[in-house]
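pasting a predicted model and its sequence here:
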Amino acid sequence: MSESSEPSGIPIRRRRPLRRVLLAVVSALALATAGATAAQGDAPAPPTGWTRVFVDDFNGTAGTGVNTSNWQYATGTSYPGGPANWGTGEVETMTSSTNNVSLDGNGNLRITPLRDSAGNWTSGRIETNRTDFQPPAGGKLRVESRLQMPNVTGTAAEGYWPAFWMLGAPYRGNYQNWPSVGELDIMENVQGRNQVWATMHCGTNPGGPCNETTGLGNSTACPNTTCQSSFHTYTMEWDRSVTPETIRFSVDGTRFHSVNASQVDATTWNNATNHGFFIILNVAMGGAFPDAFGGGLDGDTRSGVPMVVDYVQVLSAAGSTTTPPPSGTRDAYSAIQAESYDSQSGVSTETTTDSGGGQNIGSLANGDWALFQNVAFGSTAATQFIARVASGAGSGVSGLVEVRLDSRTNAPIGSFSIANTGGWQSWRTVPANISGVTGTHDVYLTFTSGQPQDFVNVNWFNFRR
């Protein structure tokens, strides 16, 4: 949750223990090139099954402002009538000046905090004019940005607070109904740490079902390269095709946090999600979140290091037609389509991109499961389980696809391990031995991993004697 406008007080937003920020010596060369970036590409084309509903690639003449058909500037130190200092204790004044918010001529937006000779800070905060971003009924919404956090660390980064986030549409013009109207923080960072936070805010403040002012959040390190030194892609996927409705957060395609409707009461979830959202990009200076990790905004903090944004885009996917569960028994020895489950937890359904693939289930991570009822094995024992699977999991991420009978808490009768197969639609048919099974059973596919990230998609499965 970025510096969302909270109706009272200055929150301490994180429940994680404070850690000492390591001091870094910043060389003169690093300081001179802290904001330098190469030309970036346009937003990637939507995957199969997705439609683009908004995009800004920030193409334009260097030194010009943002496209005001897409964006509006939030200026000053608060919304009109809203809480002071944007509700978080940050100290900058937001402006529409191209000194703080401008295109760089290479396909990027730069939001640059600056300190004047008197020690006062200015920065930039832009919001989409549109407030209608939400998934269609039974469908999905994906909001993503490829960006580089301000490339500054150590004491020079103290007080920096870049963010890419969303607020519920009812907030615009009211400014007193946070957090009940919902906030979705896709990327937050403070103090130049190699750490990204994602959070959902909802309910009441303080406390309430969403643990405010902390919210329902989690964090992770940026993969492969640090958040500050490189561009990374930060994504929120809001999925109404599953039960319970789920919102997932990822960096570079690796999910590290999710929140679903079963975690709070129905009224809280409905108030936070049953409406559109608008998108915000900003760099705050100082405030409660940096203070929770050492704060220290002072003369040592380096002025003029921008957050650099390659693109922002919003994609939508309509509810898909999936194979329904059969009314009678299932044949254990014919392909059982994975999307024909009778019940599930943590599972999403998507179109399989290869010819004839139909649908697959995805977003499968530790603790997820799918139930397939009334699977008939006959009187001759099945001894093998086969599944068509794919994985685009990151390096070092793997897990088990397990088969359990009649209860998902029963011991597995067999399993196989799966790691990256070359992509989320790079399919492999994997066999596993199982204990002999006869008769008719409810079959649970369960997914177990030592990491929280997604590790597998499943297209179909069956059994062999």
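Looks like it came in fine.

switch to C-alpha atoms for all contacts and neighbour counts from now on
Noted.

give me the number of neighbouring residues for W161.
25 (other CA atoms under 10 Å).

let me know the next secondary structure element after the strand or helix carrying it.
Following DSSP states H and E, one finds W161 within strand 160-168. For strand 160-168, the succeeding helix or strand toward the C-terminus, using DSSP H and E, is strand 183-188.

give me the angle between the next helix-or-strand element following that next one and strand 160-168.
Toward the C-terminal end, the helix or strand that comes next after strand 183-188 (DSSP H and E) is strand 196-201. On the basis of axes from the mean of the first three to the mean of the last three CA atoms, to 10 degrees, strand 196-201 is oriented at 30 degrees to strand 160-168.

want to compare, so here's the second one:
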Amino acid sequence: MMTATIRRRRRLTAVAVVLAALTGLLVKAAVSASAAVPPTPSGWSLVWSDDFDGPANTLPSSSNWIIDTGHSYPGGPANWGTGEIQNYTSSTSNLSLDGSGNLRITPLRSGSGEWTSARIETRRADFKPAEGRVLRIEGRIQMPNVTGNAALGYWPAFWALGAPYRGNYWNWPGIGEFDIMENVNGINSVWGVLHCGVSPGGPCQETTGLAANRACPGSTCQAAYHTYRFEWDRSVSPNQLRWYVDGQQFHSVNQSQFDATTWNNMTGHAGYFLLLNVAMGGAFPNALGGSTPTPDTVPGRPMMVDYVAVWQSGSTGPTPTNPPGGVDARSTIQAERYQAQSGTIVETTTDSGGGQNVGAISNGDWLRFDGVNFGSEAAHQFKARVASGAAAGVSGLVQVRLDSPTATPIGDFALANTGGWQSWRTIPANISGVTGTHTVYLTFSSGQPASFVNVNWFTFSTT
């Protein structure tokens, strides 16, 4: 936060008072602007973001974030699988907005010596670039402002885990982990790490991972905000993964470094969810500082997060039918993110991918998605993740229409019982070639009035 000190004099003129007031307003405006998610770059589209606006001492948006608590996931590895010692809580003492557009995650130590802190993860678990696109995950973060012996055991992180980890908790590192920013013990350095394959050893040299680190440019990592970015590039062959701090690349790996099975296990699933946390102690800080934390470790130094945002390359920019934030047709379009609907409900998806789906869909129902941008290269295939617990003899069509719910379908597929309302199948269908930007309608047709399908997500592709 920027602050201004105005020295008052006994003989302050009225003009000076006005100037001081204007200066205060300008300072407030500058601070507010700095807390916003940056404008979407030309040629990109915004997939998701949170700028952590909200009243001071409140929790972050429950629509965007899940708060992890305790010492492990239910049924998962103890101490979150890393040996960290803190107890994660949902207390605003450990996790809160600061009222100025930032999130605070604050480790604390009780009188009895117990450490508490906080860890949150996005509800969405589908962050993944469409074929031929680049996904950019970015956060503006100030690490806990503590160094030396007072920082021993601090382990702030901004990272991503493969969606299949949810509900399993024993398939790491095969499902993939991208550590966008890690730091330990108050060292002026950012680590970027990839975890994959098997543990110990394997192509990612577990449990260390494939890592690189560097000092933060300019001010230290602890003394100022820096921008940490990860890019997953499917526009080049072999595909690349890249890490940046303040726009400066410091680490990369590419697809050719891995066998096909390892790469597919890491990238072939629905996508990733994002995490923010400050751990205390554990394998990484202990490896560089001995047993941590120590009696000299000082509690109460928060990690501050200005924003987190996810962009994907390939946008053609806003048009009257593709407003800012419009949808890339080749991205994974979540069914529950419709602009309008008829006859459906939204419910929790219970499989390992998490999130939500649209359910109770029957004959005549529809979903509308505005500003879907197909670009200049025609899409010829539609693919949807669907499930059905319909009774014997009940089936129907999932149809795609453009710009009107009564337009002639450009493609469809038939669906009957898949084994249950949460027994998901990804089904492709050919469509007439589509370019440009359109309002997309999913419509549903059946010869029976009973519900026959749930929809989790859909996407379009050239082949």
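Perfect, thanks for sending it. Since we're looking at a predicted model, the values are computed, not measured.

in structure 1, what residue corresponds to S42 of structure 2?
Aligned by TM-score structural alignment, S42 of structure 2 pairs with T48 of structure 1.

what does I66 of structure 2 give?
In structure 1, the residue matched to I66 of structure 2 (TM-score structural alignment) is Q72.

what number of residues lie near that match?
17.

correct me, but it touches T131?
No: using CA atoms under 8 Å, Q72 of structure 1 makes no contact with T131, being 11.7 Å away.

hang on, the earlier thing: the strand holding W161 of structure 1 aligns to what range in structure 2?
Taking TM-score structural alignment, strand 160-168 of structure 1 hits residues 154-162 over in structure 2.

mean deviation, that stretch versus structure 1?
For stretch 154-162 of structure 2, the mean deviation from structure 1 after alignment is 0.1 Å (mean CA distance after the TM-score superposition for structure 1).

quick one: contacts of that stretch?
Applying CA atoms under 8 Å, 6 or more residues apart in numbering, the contact partners of stretch 154-162 of structure 2 are 125, 139, 143-144, 175-186, 266, 269, 271-281, 284-285, 293, 303.

follow-up on the earlier one: tell me how far the match of S42 of structure 2 lies from A266 of structure 1.
Separation of T48 of structure 1 from A266 of structure 1 (CA to CA, to the nearest Å) stands at 32 Å.

same question for D298 of structure 1.
44 Å.

so where's the longest strand in structure 1?
strand 423-437 (DSSP state E).

against which helices or strands is the helix or strand following that one packed?
Going down the chain from strand 423-437 of structure 1, the next helix or strand is strand 440-448, by DSSP H and E. Here strand 440-448 of structure 1 touches strand 369-376, strand 399-405, going by 3 or more CA pairs under 8 Å, 6 or more residues apart in numbering; DSSP states H and E.

out of the ones you listed, flag the one nearest R302 of structure 1.
Closest to R302 of structure 1 of those, according to CA to CA: strand 399-405, at 43.0 Å.

just the buried residues of the helix or strand following the closest one, please?
Per DSSP H and E, the first helix or strand lying C-terminal to strand 399-405 of structure 1 is strand 414-418. For strand 414-418 of structure 1, the neighbour count (16 or more other CA atoms under 10 Å) marks G414, S415, F416, I418 as buried.
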